[in-house]
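S.K.: all I have is the shape, not the residue letters:
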């Protein structure tokens, strides 16, 4: 589900916004119902759902939000991993906990100690 990766990374506001947006899009487009019908062999019912004029708009919106969510979660996780690698290489101090108005960021001290070999 879109937003869960952001929630796991401590980006709560963005994670919940994306999750609610995903649910909203699924309710309005009935896209998951069409997928369920297609997977259970009810192809005519799935086709009827996808023939509505508004479904095209909602499916395009669903796809763009889904791709953005995957990309953003991946880039955030890569940035966190690079930070841990930099701390290990430079033996620099690491701020493991940060709270801003929009998100909480924290790193597990166990993870940092494991990479340092202690």
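M.R.: Noted; the coordinates are in hand. Here the structure is a predicted model, which is why all the values come from computation and not from measurement.
S.K.: going by C-alpha atoms from here, please, whenever you check contacts or count neighbours.
M.R.: Fine.
S.K.: which strands and helices lie in contact with the helix or strand that contains residue 28?
M.R.: According to DSSP states H and E, residue 28 maps onto helix 12-29. Contact here means 3 or more CA pairs under 8 Å, 6 or more residues apart in numbering; DSSP states H and E; on that basis helix 12-29 packs against helix 4-8, helix 55-90.
S.K.: give me whichever of the ones you listed is most buried.
M.R.: helix 4-8 (a mean of 19; mean count of other CA atoms under 10 Å).
S.K.: for the helices and strands packed on helix 12-29, give me JSON lines that also has distance to residue 17.
M.R.: Putting the helices and strands packed on helix 12-29 into JSON lines (distance: least, CA to CA, whole Å) gives the following:
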{"stretch": "helix 4-8", "distance to residue 17": "10"}
{"stretch": "helix 55-90", "distance to residue 17": "11"}
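S.K.: out of the ones you listed, nearest to residue 48?
M.R.: When those are compared for distance to residue 48 using CA to CA, the nearest one is helix 55-90, at 10.7 Å.
S.K.: between that closest one and helix 12-29, how many degrees?
M.R.: Inter-element angle recorded for helix 55-90 and helix 12-29: 160 degrees (by axes from the mean of the first three to the mean of the last three CA atoms, to 10 degrees).
S.K.: can you name the next helix or strand after helix 55-90?
M.R.: Where DSSP H and E defines the elements, the next helix or strand beyond helix 55-90 is strand 97-99.
S.K.: use this one as the comparison:
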């Protein structure tokens, strides 16, 4: 295995652990204070927002109960905490360093997932609620795509200015 593959493997490892649990990627990068702080914040927001209960109810398609259990004032912090943790760990592992505006898909994912959460108590599809887990997840690709498009526009704009 060459050095390039090893570096890519490290970036992927950190990225996947960060997706699994905010703060784990920071621990792998040796950023212990930041990692433990993100873990504590994740647990606090998760517990106060009733997120684990919402996940269980949503997987059982008891979406109106999931909406009733959601503490929106706490859970609205989760998308930004989650996507910042992923980006920060990936960046610290060397990911995106040579790519200008690489953070934009992460940032816009946080924005759109938060918007999906906000509308999840009112949004229905053919009379059925999507819920506080599934609607934000459906907004994720929109956020990613928006971030990618804005990144491409900015790259074109700045590449033309440098000529």
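M.R.: Nice, I can see it. Here the structure is a predicted model, which means the values were calculated and not measured.
S.K.: hang on, the earlier thing: the following helix or strand past the helix holding residue 28 of the first structure maps to which residues in the second structure?
M.R.: Where DSSP H and E defines the elements, the next helix or strand beyond helix 12-29 of the first structure is helix 31-39. Residues 51-59 of the second structure are matched to helix 31-39 of the first structure when aligned by TM-score structural alignment.
S.K.: the matching stretch vs the first structure, average offset?
M.R.: For stretch 51-59 of the second structure, the mean deviation from the first structure after alignment is 1.0 Å (mean CA distance after the TM-score superposition for the first structure).
S.K.: residues contacting residue 32 of the second structure?
M.R.: Contact criterion CA atoms under 8 Å, 6 or more residues apart in numbering gives residue 26 as the residues in contact with residue 32 of the second structure.
S.K.: sorry, that was for residue 119 of the second structure
M.R.: Residues in contact with residue 119 of the second structure, defined by CA under 8 Å, 6+ apart, are absent; none qualify.
S.K.: neighbouring contacts of stretch 79-95 of the second structure?
M.R.: With CA under 8 Å, 6+ apart as the criterion, stretch 79-95 of the second structure contacts 10-12, 14-15, 18-19, 22-23, 25-26, 29, 38, 42, 96-97, 103, 106-107, 109-111, 113-114.
S.K.: what of stretch 137-156 of the second structure?
M.R.: 100-102, 104-113, 115-116.
S.K.: that stretch aligns to what range in the first structure?
M.R.: With TM-score structural alignment applied, stretch 137-156 of the second structure matches no range in the first structure.
S.K.: endpoints of stretch 18-28 of the second structure, how far apart?
M.R.: Here the two ends of stretch 18-28 of the second structure are set 9 Å apart, with distance taken as CA to CA, to the nearest Å.
S.K.: in PyMOL, how would I select the buried members of the contacts of stretch 79-95 of the second structure?
M.R.: Buried members of these can be picked out in PyMOL with the line below, counting by 16 or more other CA atoms under 10 Å:
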select buried, resi 10+11+12+14+15+18+19+22+23+25+26+29+38+42+103+106+107+109+110+111+113+114
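S.K.: quick one: contacts for the closest residue to residue 66 of the second structure other than its chain neighbours?
M.R.: When the adjacent residues along the chain are set aside, residue 66 of the second structure lies closest to residue 54, with 4.8 Å between them (CA to CA, 6 or more residues apart in numbering). With contact set as CA under 8 Å, 6+ apart, residue 54 of the second structure has these partners: 66, 67, 69, 70, 132, 133.
S.K.: most neighbours out of these, which is it?
M.R.: Neighbours here are counted as other CA atoms under 10 Å. On that basis the top member of these is residue 132, with 29 neighbours.
S.K.: that one: what's it in contact with?
M.R.: Each residue near residue 132 of the second structure by CA under 8 Å, 6+ apart is listed here: 54, 58, 63, 66, 67, 70, 116, 117, 120, 121.
S.K.: superposed on the first structure, what's the mean shift for the one helix or strand the fourth one maps to?
M.R.: Put plainly, it is residue 66 of the second structure. Per DSSP H and E, residue 66 of the second structure falls inside helix 63-69. In the superposition against the first structure, helix 63-69 of the second structure averages 1.7 Å from its aligned positions (mean CA distance after the TM-score superposition for the first structure).
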